[in-house]
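> only geometry, no sequence info:
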């Protein structure tokens, strides 16, 4: 049985930030959800240029938190596929709210603006459809 972790605070914001309070963690999740990335090397190729040691650390933490899971690639026994869990898929609305704020206040690239705005314009129904698609792609 895993030992229960002690936290400095049980504030809901604090507890959430313990998991995804750095830029790299949410960017990895974004890459899985929006860009369809599933392999270590694919994450390294993101335009933000995450270092391999940071990527390794974040993937391990996300797995420990139950947000992603690993499985062997059936086509290549030495490759690992990273997949979202239901807990991870539940972060999609948070990513979209972050996008909504950025679209309002930051100089978002046109292609990213168009993608995010299309989802947001579709409202809750569009968010739920994408989450259902993620379930189909990531959950067995």
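Yep, it's here. Computed from a predicted model, the values in this text were never measured in an experiment.

> all contacts plus neighbour counts: C-alpha atoms, from now on.
Noted.

> residues in contact with the strand ranked longest in the chain?
Using DSSP state E to define each element, the chain has its longest strand at strand 76-84. For strand 76-84, contacts defined as C-alpha atoms under 8 Å, 6 or more residues apart in numbering pick out 32, 38-40, 67-73, 134, 138-139.

> list the buried ones in the next helix or strand after it?
Helices and strands here follow DSSP states H and E; after strand 76-84, the next one along the chain is helix 86-89. Neighbour counts over helix 86-89 (16 or more other C-alpha atoms under 10 Å) mark 86, 88-89 as buried.

> want to compare, so here's the second one:
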């Protein structure tokens, strides 16, 4: 991660997240499970160009928001995984979606996820974050009380 221009936490966060494409790429990996380059490009609702996608993936790895596991046994393509820092963006993306629902023109099919996150609130966000930790970080789901 590069040193931000100032010590302002908001500025540092904006610089780490980069631009609109970085947020779209994170969103697609987080909510659409698009963990491979070709899948991300093919299924992009926004039509991201391959050179932009490649650059954003590199930048997000460099920023510590994604990890890249190269192709290996049984895999033909590199896979990208969210880091804990990226997973902690779930509430931020949920709030951005809430704001967009209320203040921006959107299409009905693409509104659904933002509406579900808004309706579910922090409890749903936490459940999603735990699910992402399990899938991307290999962490077991948290104990939910009860029996030993």
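Good, I have the coordinates. Keep in mind it's a predicted model, so treat the numbers as computed, not measured.

> how about the helices in the first structure?
Taking DSSP state H as the test, the helices found in the first structure are 12-20, 23-33, 40-44, 52-64, 86-89, 92-105, 110-121, 123-138.

> could those be laid out in JSON lines, adding distance to residue 79 of the first structure?
Shown next, in JSON lines, are the helices of the first structure (distance: least, C-alpha to C-alpha, whole Å):
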{"stretch": "helix 12-20", "distance to residue 79 of the first structure": "25"}
{"stretch": "helix 23-33", "distance to residue 79 of the first structure": "16"}
{"stretch": "helix 40-44", "distance to residue 79 of the first structure": "9"}
{"stretch": "helix 52-64", "distance to residue 79 of the first structure": "14"}
{"stretch": "helix 86-89", "distance to residue 79 of the first structure": "21"}
{"stretch": "helix 92-105", "distance to residue 79 of the first structure": "26"}
{"stretch": "helix 110-121", "distance to residue 79 of the first structure": "29"}
{"stretch": "helix 123-138", "distance to residue 79 of the first structure": "16"}
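
> between those, which one is nearest to residue 4 of the first structure?
Nearest to residue 4 of the first structure, of all those, is helix 52-64, at 12.4 Å by C-alpha to C-alpha.

> what range in the second structure does that closest one sit on?
Using TM-score structural alignment, the residues of the second structure aligned to helix 52-64 of the first structure are 50-62.

> with the first structure overlaid, how far apart is that stretch on average?
Superposing on the first structure and averaging over aligned pairs (mean C-alpha distance after the TM-score superposition for the first structure), stretch 50-62 of the second structure comes out at 1.2 Å.

> how about the residue most central in space within the second structure, nearest residue that isn't a chain neighbour?
By C-alpha atoms, centre = their mean, the second structure has its centre lying nearest to residue 26, at 3.0 Å. Leaving aside its chain neighbours, residue 26 of the second structure sits nearest to residue 86 (7.7 Å; criterion: C-alpha to C-alpha, 6 or more residues apart in numbering).
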